[in-house]
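> Quick one, fold the following:
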Amino acid sequence: MRTETPWGPWDPAPLAEVARRFAPLRTPWWIAGGYAVELAVGHAFRDHADIDVTLLRRDQLTAQQVLAGWEWWAADPPGTLRPWLAGEILPHGVHDIWCRPGPDEPWRIQLMLDEADGTDWAFRRDTRIRLPLDRLGRVSGDGIPYLALHVQLLYKAKSRRPKDEEDFTTALRVLTADQRAWLTETITLAHGADHPWAVRLRRYR
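Alright, predicted model coming up:
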């Protein structure tokens, strides 16, 4: 779905194309955002204004390898965009990168940098929340890695935009009991026990 932004139009690359580009990486990566929810649910159910790929911060330069020849722009500071230079290590606090094939092209891929501590993933908004890296993602039937559903919903819990509410409502039907328990606990820890999603999760049967 093509959309306009103050920094130019978005026309997200197809999921299959993104997967082909990142497949050669030997470091972890996952499809994130709404596409991750759809991969977990097993079918498409809404339009997407972008497509997100999550990498570990320590592996960030691998993105420049698989997107060689593209433009990469970092949200530094958040709410602005500036060129991400070749070989530059982005600091903590900068975790959002927009990518396009050239200056006259629309934005095609958004990169998100996640934190890791040894073999553990750490939630960047509250580092008390952690998971072993080998439990952070899943793999679709087509071999595409994506963020585990409960992890992706934790990220979406902060904003609760209309699309996030739709994702949560759709995903609630397929979350396992263990995933619901983890998500309830982590949303409560990060956002309080009265967060609407935590309330719905506790009532869900």
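> drop to CA atoms for contacts and neighbour counts, all remaining ones
Fine.
> quick one: the longest helix along the chain to chain centroid distance?
Using DSSP state H, we find that the single longest helix of the chain is helix 177-191. Helix 177-191 has its C-alpha centroid displaced from the chain centroid by 18 Å (CA atoms, centre = their mean, to the nearest Å).
> Next: stretch 2-12.
18 Å.
> what helices or strands is the host helix or strand of residue 34 leaning on?
Using DSSP states H and E, residue 34 falls within helix 33-41. When contacts are defined as 3 or more CA pairs under 8 Å, 6 or more residues apart in numbering; DSSP states H and E, helix 33-41 packs onto strand 145-147, helix 149-156, helix 162-172.
> between that helix and helix 162-172, how big is the angle?
10 degrees (axes from the mean of the first three to the mean of the last three CA atoms, to 10 degrees).
> Tell me the buried residues in helix 33-41?
33-41 (16 or more other CA atoms under 10 Å).
> I have a second one here; can you model it like the first so I can compare?
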Amino acid sequence: MRLQSSGEVAEAAYWARLYGRWESMDLAGVVGFMRGFERPWWVVGGWAIDAFTGLRREHSDVDVSIFASDVPALREHVGERWHLWSLAGGDMRPLTDKHPEVFGPDSQVWVREHGDAPWVIDLPLTPDRDGLWTNKYFPEHTGRLDEVTWVADDGVRYLNPEIVLLFKARLHRTKDQHDLERTWPLLSDASQDWLRKSVRRHYPDCPWKFV
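Modelled structure (predicted):
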């Protein structure tokens, strides 16, 4: 299992000092949290890479996504049990009856029990247009949910690994390079070709080397 770099640890400490501490749920906890939510949801980020490769690395949290249009359904799902906060560009505000709208369809929702409790789930929202999954960075990239995600043997839905890696190419951190290296040999030829072309098109300065 890969440990976090000193830079990643420092970054996590910075955000914890600014916004409050995290005690993230593990994947089983997230599955339990989402149980009974009747709208689509899927795991993204490093956990999605783990599921595809069958290899584990250390994670600071589990990122799970829903369509931005389903935030009202999420609020109904959690009721009074959990507090939901909208986060975008460093700004935060609670989702309440007075302020039920998120900052935008590409913002995040953080979850905790109350003001003295740690954050437990990070929910990066996914824009949806006409019922289609829509890439938050490149709106021309759309698809049906069953085209851009897959369901593992554990019954959990995950974002396709090549799309996860395209998101990671934007930051190309140490952990993202590691995720590329362990995923690339397992991708189909078509997925490799799509990822290579997409990274070169959208992130021409990305240092990743494709083999």
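> Superpose the two chains and report the TM-score.
The TM-score (TM-score structural alignment, normalised by the length of the first structure) is 0.86; 197 aligned residues with a CA RMSD of 2.1 Å.
> circling back to that earlier point, can you add distance to residue 111 of the first structure and mean neighbour count and give the helices and strands packed on helix 33-41 of the first structure back as a markdown table?
Shown next, in a markdown table, are these (distance: least, CA to CA, whole Å; neighbours: other CA atoms under 10 Å):
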| stretch | distance to residue 111 of the first structure | mean neighbour count |
| --- | --- | --- |
| strand 145-147 | 13 | 24 |
| helix 149-156 | 14 | 22 |
| helix 162-172 | 19 | 17 |
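> ok now do the residue nearest to residue 41 of the second structure when sequence neighbours are not counted, which residues does it touch?
In this structure, residue 41 of the second structure finds its nearest non-sequential neighbour in residue 66, 4.8 Å apart by CA to CA, 6 or more residues apart in numbering. By CA atoms under 8 Å, 6 or more residues apart in numbering, the residues touching residue 66 of the second structure are 39-42, 123-126.
> mind redoing it with 7 Å?
40-42, 125-126 (CA atoms under 7 Å, 6 or more residues apart in numbering).
> ok, now residue 175 of the first structure?
For residue 175 of the first structure, counting by CA under 7 Å, 6+ apart, there are no contacting residues.
> Aligned against the second structure, show me the partner of it.
Mapped onto the second structure by TM-score structural alignment, residue 175 of the first structure lines up with residue 187.
> What of residue 105 of the first structure?
For residue 105 of the first structure, the residue aligned by TM-score structural alignment is residue 117.
> I'd like to know how far residue 31 of the second structure sits from residue 15 of the second structure.
Distance, residue 31 of the second structure to residue 15 of the second structure, using CA to CA, to the nearest Å: 25 Å.
> Counting neighbours, go ahead and name the busier of those two.
In terms of neighbours (other CA atoms under 10 Å), residue 31 is the more surrounded of residue 31 of the second structure and residue 15; the figures are 17 against 12.
> Ok, which of the helices and strands packed on helix 33-41 of the first structure comes nearest residue 192 of the first structure?
Closest of these to residue 192 of the first structure is helix 149-156, at 12.6 Å (criterion: CA to CA).
> and the closest one, which stretch of the second structure?
The aligned range for helix 149-156 of the first structure in the second structure is 161-168, by TM-score structural alignment.
> For the helix or strand hosting residue 8 of the second structure, list every residue counted as buried.
Assigned by DSSP H and E, residue 8 of the second structure belongs to helix 6-19. When neighbours are counted by 16+ other CA under 10 Å, no buried residue of helix 6-19 of the second structure is found.
> Kindly report the same for stretch 95-111 of the second structure.
95, 100-103, 105-111.
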